[in-house]
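In: pasting the structure only:
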């Protein structure tokens, strides 16, 4: 008989523990509201989830205890954000696997249209605008290695349910110069420079990785994009439309 002390203390990953948390619509609404990397107070998250503040507090406590959220204190107020990019990646993968929710009101329809037009995918740009920016970078030779399209026959490991890895995109010297001239601060270390996602609404590639984050940071800091108060949708400002037209040849 084997000594019990010699047995491993842990078995397989308990996927059901996380899955049970995500089986609640209100908790999913909270997580999606935070999927743009922002930190939001419990009151805003309660409104986004359509629950009372006390119920939201219970949900937030469970999500924090499970390691999906972290809480930050700012004076007397507590703000919540995703625990890291890995949680954002989990959410985006689940979004790609999940059927669309039916639109039951004009408000929901407007929100869905905005998300499809332009939104953040944790820390980079997605939606029609994200796909258009990546396409423009490919057309001007700033990126090489692929055509921006999702081809299920060619890209056998890519699908709307995972992150792209089949297409070997690279940033060219011309691309570096273009982005630097645009005021984009390119990262010099850390995560890979170029990654891509199969955009779940457009079924095409949008730009991620260090460059994707740097581009979004520049668009936000320059006032070319504006965040919406309650979700991941972003809107293009008048100054942003001008930059998109002149620098990217995108008519927004």
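Out: Yes, it's here. Owing to the predicted nature of the structure, the values given are computational and were not obtained by experimental measurement. Numbering: from 1, shown residues only.

In: For the rest of this, base every contact and every neighbour count on C-alpha atoms.
Out: Fine.

In: Return the distance of residue 122 relative to residue 210.
Out: Shown here: residue 122 relative to residue 210, a distance of 12 Å by C-alpha to C-alpha, to the nearest Å.

In: Of those two, which one has the most company?
Out: Ranked by neighbour count (other C-alpha atoms under 10 Å), residue 122 and residue 210 place residue 122 first, with 25 against 21.

In: Might you report the residue contacts of the closest residue to the more buried one other than its chain neighbours?
Out: Spatial nearest neighbour of residue 122, chain neighbours left out: residue 36 (4.3 Å); criterion: C-alpha to C-alpha, 6 or more residues apart in numbering. Counting by C-alpha atoms under 8 Å, 6 or more residues apart in numbering, residue 36 touches 120, 121, 122, 123, 231, 232.

In: here comes the other one, which I'd like you to weigh against the first:
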């Protein structure tokens, strides 16, 4: 049984602005070098290394070495879910802190419009797709997230395989930190996101996790799910 001391020690892993910033950056699902994370957070390499050591020891990150470089990533999807949901609860209700620059404002707007959360779609894009799938009877949310028979058929017609899940749930809800509502995660969410990127429906923009729906993507999502393209812009 987890003790109060264990829980406090685990919570302390994210109770630091630099470590929290690393976790949020790693929600893009990529492996980052220690140097890249240090530059992202604006800290010295030695400081980054110390913080990364704590996150790896605590089980939130996994690491591997290739030559001179040390790569780290979130340990698994469960960690990504934890970070995203904690982020959703972290901010108080009401308006967010005003952006300090035009660049920050533009980046924040892009992230809110559409982004990846580890390996699935999030932001307004993720919520819109999830809502459309639910409305069309492809996804159920009344007793937790679950694909319907029509939903599994829809993925098959799309040419997106849903095999090889292992212990990973086929579909689950992930609380969106900007929309404060759940979007589709799990294997189905990951495969749909990968298909959207591989098919050119979405493209990554900037250095963050933001994605933009392309004209081809607008057409595909309108045809497949009845989504109004104006909602995605």
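Out: Received it, and whenever you're ready, just let me know what you need. As the structure is a prediction and not an experimental result, all values here were calculated from the model.

In: Superpose the two chains and report the TM-score.
Out: Laid over one another, the chains give 0.84 as their TM-score (TM-score structural alignment, normalised by the length of the second structure), with 224 aligned residues with a C-alpha RMSD of 2.4 Å.

In: hang on, the earlier thing: please tell me how far the counterpart of the residue nearest to residue 122 of the first structure in the second structure sits from residue 178 of the second structure.
Out: Superposed on the second structure with TM-score structural alignment, residue 36 of the first structure falls opposite residue 28. Note on residue 28 of the second structure: its distance to residue 178 of the second structure, by C-alpha to C-alpha, is 16 Å.

In: and if you look at residue 55 of the second structure?
Out: 25 Å.

In: Show me which of these two is the more surrounded one.
Out: Each of residue 55 of the second structure and residue 178 has its neighbours counted (other C-alpha under 10 Å); residue 55 has more, 23 against 19.

In: which residues sit in contact with the more buried one?
Out: 13, 19, 61.

In: So which of these sit within strands?
Out: residue 61 (DSSP state E).

In: could you dump the contacts of residue 55 of the second structure to CSV with distance to residue 227 of the second structure and neighbour count?
Out: What follows is those, written out as CSV (distance: C-alpha to C-alpha, whole Å; neighbours: other C-alpha atoms under 10 Å):
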residue, distance to residue 227 of the second structure, neighbour count
13, 40, 19
19, 37, 21
61, 36, 21
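
In: which among the contacts of residue 55 of the second structure gets closest to residue 171 of the second structure?
Out: Nearest to residue 171 of the second structure out of those is residue 61 (C-alpha to C-alpha; 23.4 Å).

In: Now which residue in the first structure aligns to the closest one?
Out: Residue 61 of the second structure maps onto residue 69 in the first structure, by TM-score structural alignment.

In: Quick check: its match vs residue 34 of the first structure, distance?
Out: 9 Å.

In: Residues that sit against both of these two, list them.
Out: 81, 82.

In: Which ones among the contacts of residue 36 of the first structure map onto strands?
Out: 120, 121.

In: Spatially, which two of the contacts of residue 36 of the first structure are the most separated?
Out: Across those, the longest distance by C-alpha to C-alpha is 13.6 Å; it joins 123 and 231.

In: Make JSON lines from the contacts of residue 55 of the second structure and add distance to residue 142 of the second structure to it.
Out: Shown next, in JSON lines, are the contacts of residue 55 of the second structure (distance: C-alpha to C-alpha, whole Å):
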{"residue": "13", "distance to residue 142 of the second structure": "34"}
{"residue": "19", "distance to residue 142 of the second structure": "36"}
{"residue": "61", "distance to residue 142 of the second structure": "33"}
